[in-house]
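*Asks:* Everything below, folded, please.
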Amino acid sequence: MKLKGKVVFVTGASAGLGKKICYEAAKQGAIVVACARRIDELTKVKQTCAALSKQEAFCYQLDVSNPTQVDQVLEAISLEVGPIDVLVNNAGFGIFEDFVAFDFEKTRQMFEVNVLGLMYITQKIAAQMVQAQKGSIINIASIAGKIATPKTAVYSATKFAVLGFSNALRLELKPYGVSVTTVNPGPMETNFFTTADPSGNYVNGVKPFLSSPEVLAKKIVRTMHKPKREINQPKIMNAAAKAYTLFPSVGDYLASGILNKK
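*Replies:* Okay, the predicted model is just below:
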């Protein structure tokens, strides 16, 4: 029970990786605060977390792209739960389409959720952590923030932004005892692709690379009491990302060929 008594705040917690992170944190005794837009699913997550942790869990309906709602939820958490020890910025979505035909309203929405919403919540909670001289921030980015492939121009741009933001923030907050970890998942067995690729072509193409959200959630929760700089999953895509950086021409060839399954 290494997280016993620690308040763990997770966005995008109603399904997929976010839900699994909540469960793994609860197993280690954390006081889980689950947030997402779907309150009906959140209530189920809250109940399961309470059963796993043997203590109270909390849930709040939250659209991270709405600053007013973020302020209201954070105020409620402050009054009803207490200071946040661990922030997990998991909320986000993607759409895989050719950029020249991309609806720019979707571009705006994706940046508001994946980047601006993440940054706004982080600023509010990081200020509290700096004052307390402790805390952990975990930002869920993507391997797409390291390897850009066709039809991910907008999504990759948001995740490149999360990576750059996290890397700078890590250096800023280190002197105050606050850690920042970036998580870069490849394709996972979640409902992410219901929105990203309704045709199912991408999922079918990357089945050999699909990873388990349960396995990644366990790795993420371990960093809550033993911080590390990055988590990359699966290993083969992490190796590809390194090769992409070292050999950009080869990287472009792979990204437009072998790694392009959309």
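
*Asks:* alpha carbons only for contacts and neighbour counts from here, please
*Replies:* OK.

*Asks:* Can you show me the helices along the stretch 151-262 of the chain?
*Replies:* Ranges of helices within the stretch 151-262 of the chain are 153-173, 192-196, 201-205, 213-222, 235-246, 248-256, based on DSSP state H, counting those that start in this stretch.

*Asks:* Tell me which of those lies nearest to Ala26.
*Replies:* Minimum separation from Ala26 across the helices of the stretch 151-262 of the chain (C-alpha to C-alpha) falls at helix 213-222, 9.8 Å.

*Asks:* Could you also give me the structure for this next sequence, so I can compare it with the first?
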Amino acid sequence: MLGKHYIITGATGSLGESLIRSLNECGAFVTIVVRNEEKATLLQNKYANIIDVILLDLNSEINHKYVRDKLSEHAKFDGIINNAGLGYFKSNEQHSNAEIKDIYNTNLVNLIELLNIVLPFLNRHASVVNIASISGKVTTPYGSHYAASKAALISFTNSLRLEREDLHILTINPGPFKSEFHTKADPSGTFQRLTEQIQLDVNDLGDQIVKGIIKKKIEINEPKWMDLGLRFYQLAPRTIEKLFKKSFLSKKL
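*Replies:* Sure, this is the predicted structure:
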């Protein structure tokens, strides 16, 4: 990966920083897409491989000209890692209309819009990495809109893989890991406490994703035991929902 150049969205989150670190160790450069300029500066002071910053809030309307102008300042890119994400652990009725729109805009609609701007700037066989979630593969009460947006992202990514054989398309479906995402999704900290013992190591996850790019994998599901459980779930989902109802309600706060 020496000398390659990747775009990372959601770069100021824990996984975003882990990806910057891992790519730096492989000799790759990054352009980060962030909404907080102050946090971007802190990252730039910490990692020498950050060569540009695109200030963009994926909850808001995308300024196409600004993004294209920033991308055109560089030679072609070797990939984009779509890591920005948003969700709330609430019942459907507890979500405000604004929250629902923000979730789908950040996790799906604006992600695709940004990707379509970036695609002409990618090298042939460049990597498109979409960070979905294991939640997108299972019934997720009290997190329905987050899970639905990730399920749609998984479906979109699989379709894109067949449409664009000239690109490497990789889907990442992680379980819970320590992140500021949980602070916003569940300000009470309940979900964080409930999942603390099974949370993924975010640095290990970042390294796995970078290795997945190098090896041209098409899907990474972590943790393995959770992915295996989901395979059984898909055989008889309603029966398993009844048998393990308490586990399905882990986001009920």
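
*Asks:* Please state their TM-score.
*Replies:* The TM-score (TM-score structural alignment, normalised by the length of the second structure) is 0.93; 251 aligned residues with a C-alpha RMSD of 1.7 Å.

*Asks:* hmm, back to that, and the helices of the stretch 151-262 of the first structure as a markdown table, adding mean neighbour count and distance to Val8 of the first structure?
*Replies:* Below are the helices of the stretch 151-262 of the first structure laid out as a markdown table (neighbours: other C-alpha atoms under 10 Å; distance: least, C-alpha to C-alpha, whole Å):
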| stretch | mean neighbour count | distance to Val8 of the first structure |
| --- | --- | --- |
| helix 153-173 | 19 | 18 |
| helix 192-196 | 16 | 23 |
| helix 201-205 | 15 | 31 |
| helix 213-222 | 20 | 10 |
| helix 235-246 | 16 | 27 |
| helix 248-256 | 15 | 36 |
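
*Asks:* Format these as CSV; extra columns: distance to Phe104 of the first structure.
*Replies:* What follows is the helices of the stretch 151-262 of the first structure, written out as CSV (distance: least, C-alpha to C-alpha, whole Å):
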stretch, distance to Phe104 of the first structure
helix 153-173, 10
helix 192-196, 15
helix 201-205, 22
helix 213-222, 30
helix 235-246, 28
helix 248-256, 23
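
*Asks:* And these: which comes nearest Phe93 of the first structure?
*Replies:* That would be, of those and by C-alpha to C-alpha, helix 192-196, which comes in at 6.9 Å.

*Asks:* Against the second structure, what's the mean shift for the closest one, could you check?
*Replies:* Compared with the second structure after fitting, helix 192-196 of the first structure deviates on average by 0.7 Å (mean C-alpha distance after the TM-score superposition for the first structure).

*Asks:* That helix aligns to what range in the second structure?
*Replies:* Under TM-score structural alignment, the counterpart of helix 192-196 of the first structure in the second structure spans residues 181-185.

*Asks:* Can you tell me what sits against the matching stretch?
*Replies:* 13, 85-89, 189, 191-192 (C-alpha atoms under 8 Å, 6 or more residues apart in numbering).

*Asks:* Quick check: longest strand in the first structure by residues?
*Replies:* strand 178-185 (DSSP state E).

*Asks:* Show me which parts of that one are buried, residue by residue.
*Replies:* Residues of strand 178-185 of the first structure classed as buried: 178-185 (neighbour count, 16 or more other C-alpha atoms under 10 Å).

*Asks:* Quick one: these as TSV, columns for distance to Ala50 of the first structure too.
*Replies:* Below are these laid out as TSV (distance: C-alpha to C-alpha, whole Å):
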residue	distance to Ala50 of the first structure
Val178	27
Ser179	27
Val180	27
Thr181	26
Thr182	27
Val183	26
Asn184	28
Pro185	27
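
*Asks:* of those residues, closest to Leu259 of the first structure?
*Replies:* Nearest to Leu259 of the first structure among the buried residues of strand 178-185 of the first structure, with distances taken as C-alpha to C-alpha, is Pro185, at 14.7 Å.

*Asks:* ok, the equivalent of Gly5 of the first structure over in the second structure - contacts?
*Replies:* Under the alignment by TM-score structural alignment, Gly5 of the first structure pairs with Gly3 in the second structure. Going by C-alpha under 8 Å, 6+ apart, Gly3 of the second structure touches 27-29.

*Asks:* from these, which ones fall inside strands?
*Replies:* Using DSSP E, the subset of the contacts of Gly3 of the second structure located in strands is Phe29.

*Asks:* Neighbour-wise, which one of the contacts of Gly3 of the second structure leads?
*Replies:* When neighbours are taken as other C-alpha atoms under 10 Å, the top entry among the contacts of Gly3 of the second structure is Phe29 (25 neighbours).

*Asks:* before we move on, back to that, now distance to Gly229 of the second structure too, for the contacts of stretch 181-185 of the second structure, in JSON lines please.
*Replies:* Shown next, in JSON lines, are the contacts of stretch 181-185 of the second structure (distance: C-alpha to C-alpha, whole Å):
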{"residue": "Gly13", "distance to Gly229 of the second structure": "28"}
{"residue": "Gly85", "distance to Gly229 of the second structure": "24"}
{"residue": "Leu86", "distance to Gly229 of the second structure": "25"}
{"residue": "Gly87", "distance to Gly229 of the second structure": "23"}
{"residue": "Tyr88", "distance to Gly229 of the second structure": "24"}
{"residue": "Phe89", "distance to Gly229 of the second structure": "22"}
{"residue": "Gly189", "distance to Gly229 of the second structure": "26"}
{"residue": "Phe191", "distance to Gly229 of the second structure": "20"}
{"residue": "Gln192", "distance to Gly229 of the second structure": "21"}
